[in-house]
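A.B. asks: Fold the following, please.
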Amino acid sequence: MTFTQPVLARRRSERLLAAARLTALRATFMVLDVVAPSVAAARALDLWCTLPANAGRRKDYRPGPGEVVRVQLPEGGEVAVESWGSGPIVYLVHGWGGWRGQLGAFVAPLVAAGYRVVGFDAPGHGDSDPGVLGVGRGNVMEFMAALEVVAAEFGPAEGVIAHSMGCTVVSMVARSTLSTQRLVLIAPNHDFVGITEDFAQLLSFTERTRSRLQQDMEDFCGRPIRDFDLAPLGADGTMPPTLVVHDRRDKETPYQVGVDLAAAWPDATLVSTDGLGHQRILTDASTIALAVGHLTDRVGATPRD
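C.D. replies: Have a look, this model is predicted:
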């Protein structure tokens, strides 16, 4: 693939602009961290809840249109839900800033294996209505609520395939209301405390602000953010058999997260890839085959003619 000079120039301009914005943000947080850490924490929480605008998260790998419905949420607004095929249900759960089309490469193989595949967009994502925080914003609590509502509408799952932050969403809901026989967790996200520490380093604020940010998050969620840590969620053996797939060179969620998760959950198995990163792993033929194989082993589904 080759790029024309205008395209290369535009990309360089975009990188320079992003770097300038980050420099300005760091300067702001360095000052607020000293003189007004509570204000800095509030500003950090606002940024935390802002959805990424990366075009790669909007890629569409669906084999074709399915049946689309809209489901009402308890807090107001509707989420877009799309389904294909018939049979036992497999839910597809995207990550932070993503949408259902990102996991579209799983649809055709799952339908061929005899499943009804159901994907949805979290509030503020894809084709769903904005969430409680407004356009371009989101939070994990409404993401979880959306999965609960969709599952209540479509029924128990024979399996769930989740990506990135969707892994935490699925695991939390599986601990409470979602009945599922098997899980596939792809590139699971690291613990929220660790993410806030990375956030602090990126934006150049200290523990003075970070601890306040964590407290604000816990006040909003109504629970300690340690409750969202993936490894402890299944360490007691209550999670169904789980396939964890993680790339060694994932730049968004550390590979070690997958290693630790698979080690902590008694019924989890880790499959490592190399060079697929955080996004391409969702279209990798081997990853898809592993995921479908993991699910079909459990329910005994047979391929359709």
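A.B. asks: Please make it C-alpha for all contacts and neighbour counts, starting now.
C.D. replies: OK.
A.B. asks: Look at V150 and tell me its secondary structure.
C.D. replies: The three-state label given to V150 by DSSP: H, G, I helix; E, B strand; the rest coil is helix.
A.B. asks: if I pick it, what's in contact with it?
C.D. replies: Under the criterion of C-alpha atoms under 8 Å, 6 or more residues apart in numbering, the neighbours of V150 are V71, V81, F120.
A.B. asks: most neighbours, which of these?
C.D. replies: Taking other C-alpha atoms under 10 Å as the neighbour criterion, F120 ranks highest of the contacts of V150 with 28 neighbours.
A.B. asks: And the helices in this structure?
C.D. replies: Remark: helices assigned in the chain by DSSP state H are 5-35, 37-48, 107-112, 140-154, 165-174, 192-203, 207-221, 230-233, 255-264, 285-299.
A.B. asks: how about the second one: buried residues?
C.D. replies: So that's helix 37-48. Residues of helix 37-48 classed as buried: P37, S38, V39, A40, A41, A42, A44, L45, W48 (neighbour count, 16 or more other C-alpha atoms under 10 Å).
A.B. asks: which ones are touching the third one?
C.D. replies: Put plainly, it is V39. If you count contacts by C-alpha under 8 Å, 6+ apart, V39 has them with L32.
A.B. asks: ok, the most centrally placed residue in the chain to E252 distance?
C.D. replies: Nearest to the geometric centre of the chain sits G95, at 1.9 Å (C-alpha atoms, centre = their mean). Using C-alpha to C-alpha, to the nearest Å, G95 is found at 11 Å from E252.
A.B. asks: another one to check against the first:
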Amino acid sequence: MSNKIYFNTPSRFSLKRSLVNVSTRLHHTLARKHAIKTAKNLLLTPVRLKVKNPEPKGLIRGKVACSQGQLITYTLGSGPIWLITHGWSGSTSQFYPLMEHIAQQGFTALAFDYAGHGESEGKFGHLPAFVEALDVMADSCDEIVGVVAHSMGSAALLESKHQKFQAAPLLLVAPVLNYLENLMQTVSRSGFSMKLFNAVISELEQEYQYPLQKINPQQHLLDRKSATIIVHDPEDKFANYSVSQDIVNCSPWVNLVTANSYGHSRIMKSQEVMDSFDSLSKK
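C.D. replies: Here you go, the predicted model:
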């Protein structure tokens, strides 16, 4: 979803939000096909993030093909593979500090940019495409000993049924575990026509044979029986900390590490994330 909507969801009355609602409903009524095409461009086009983290020495770029185009991969270090996946409108560069830490601990840090993100090809981004990309990445490499995921990347990881992920320890950073609820509330608060939004979703469901209602990262995490650490800031504005708390209270396999004053993105290079990786990798 466009950052203009995803990262701008005021709860109080907004004239702009009301105008968005009226204009998108009218557009859908008068020119359905054009409205859906326009909405797809707005809702499914991520921002190509430019992060100022310095590129690690020895970083190797590669390519892996998927239906959305060539995905750019980034490899650092040697040894067993930890796969790293960013979130919506993110990029691998956000994880450069963690990749250096992983490599220093004797592992290979393997990351990639989703289609429409970072340096990868493609224009659109959405959860079914994220899941497909994760499965393609898993097929492209040898055994994966662990996975690090941020934000929407966590939801995609938990949605994936790939065998290489099922027993792997997970480090989930600011995860969006109530993905479906979060998505619907976000679009609704933006003022965007829900009828037009559902029309866009319907096209994606048909294209990927991926019904929206089957998405349930929370339940998938509860069903897992492998070590998982969630690192989350209670003040995170985009991923609900209380949902992470609820998961921990219901599963003996999941631990929560609270990281204060980082927000949703800066937490990715926090000491809490580094320490949590060390804890999982030693297990």
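A.B. asks: aligned partner of the residue nearest to the centre of structure 1 in structure 2?
C.D. replies: Aligning on TM-score structural alignment places G95 of structure 1 opposite G87 in structure 2.
A.B. asks: In contact with the equivalent of V71 of structure 1 over in structure 2, which residues?
C.D. replies: Superposed on structure 2 with TM-score structural alignment, V71 of structure 1 falls opposite V64. Counting by C-alpha under 8 Å, 6+ apart, V64 of structure 2 touches Q70, L71, I72, T73, V136, M137, S140.
A.B. asks: Compute the number of surrounding residues for A174 of structure 1.
C.D. replies: The tally of other residues near A174 of structure 1 (other C-alpha under 10 Å) stands at 20.
A.B. asks: got it, and the one 3 residues further on?
C.D. replies: Applying other C-alpha under 10 Å, we find 13 residues neighbouring T177 of structure 1.
A.B. asks: do the one 10 residues further on as well
C.D. replies: A count of neighbours around A187 of structure 1, defined by other C-alpha under 10 Å, yields 31.
A.B. asks: Check which helices and strands the lengthiest strand in structure 2 sits against.
C.D. replies: When structure 2 is parsed with DSSP state E, its longest strand is strand 69-77. Applying 3 or more C-alpha pairs under 8 Å, 6 or more residues apart in numbering; DSSP states H and E, we find strand 69-77 of structure 2 packed against strand 60-66, helix 96-104, strand 108-112.
A.B. asks: what range in structure 1 does the second one sit on?
C.D. replies: Aligned by TM-score structural alignment, helix 96-104 of structure 2 falls on residues 104-112 of structure 1.
A.B. asks: one step back: closest to W253 of structure 2 out of the contacts of V64 of structure 2?
C.D. replies: Within the contacts of V64 of structure 2, proximity to W253 of structure 2 (C-alpha to C-alpha) peaks at M137, which comes in at 25.4 Å.
A.B. asks: what's the distance between the counterpart of that closest one in structure 1 and Y91 of structure 1?
C.D. replies: Taking TM-score structural alignment for the superposition, M137 of structure 2 sits opposite V150 in structure 1. V150 of structure 1 is 9 Å from Y91 of structure 1, where distance means C-alpha to C-alpha.
A.B. asks: The longest strand of structure 2: average distance to aligned residues in structure 1?
C.D. replies: Taking mean C-alpha distance after the TM-score superposition for structure 1, the mean distance separating strand 69-77 of structure 2 from the aligned residues in structure 1 is 1.3 Å.
A.B. asks: Identify each buried residue in stretch 264-280 of structure 2, please.
C.D. replies: Within stretch 264-280 of structure 2, the residues scored as buried using 16+ other C-alpha under 10 Å are H264, S265, I267, M268, K269, S270, E272, V273, M274, S276, F277.
A.B. asks: Distance to K16 of structure 2 added to those residues, as CSV?
C.D. replies: As requested, the buried residues of stretch 264-280 of structure 2 are exported to CSV (distance: C-alpha to C-alpha, whole Å):
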residue, distance to K16 of structure 2
H264, 25
S265, 27
I267, 31
M268, 33
K269, 35
S270, 36
E272, 39
V273, 38
M274, 41
S276, 42
F277, 43
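A.B. asks: Closest to T258 of structure 2 out of these?
C.D. replies: The shortest gap between T258 of structure 2 and any of the buried residues of stretch 264-280 of structure 2 belongs to E272, at 8.0 Å (C-alpha to C-alpha).
A.B. asks: nearest residue to the closest one other than its sequence neighbours?
C.D. replies: Distance criterion C-alpha to C-alpha, 6 or more residues apart in numbering; nearest residue to E272 of structure 2, sequence neighbours excluded, is A259 at 6.3 Å.
A.B. asks: So what does the one you found match up with in structure 1?
C.D. replies: In structure 1, A259 of structure 2 lands on T273 (TM-score structural alignment).
A.B. asks: Does that match touch D250 like I think?
C.D. replies: No: T273 of structure 1 is beyond contact range of D250, at 9.4 Å (criterion: C-alpha atoms under 8 Å).
A.B. asks: any idea how far the residue nearest to M165 of structure 1 when sequence neighbours are not counted is from Q279 of structure 1?
C.D. replies: Nearest residue to M165 of structure 1 in three dimensions, chain neighbours excluded: G95, at 4.6 Å (C-alpha to C-alpha, 6+ apart). As judged by C-alpha to C-alpha, G95 of structure 1 and Q279 of structure 1 stand 10 Å apart.
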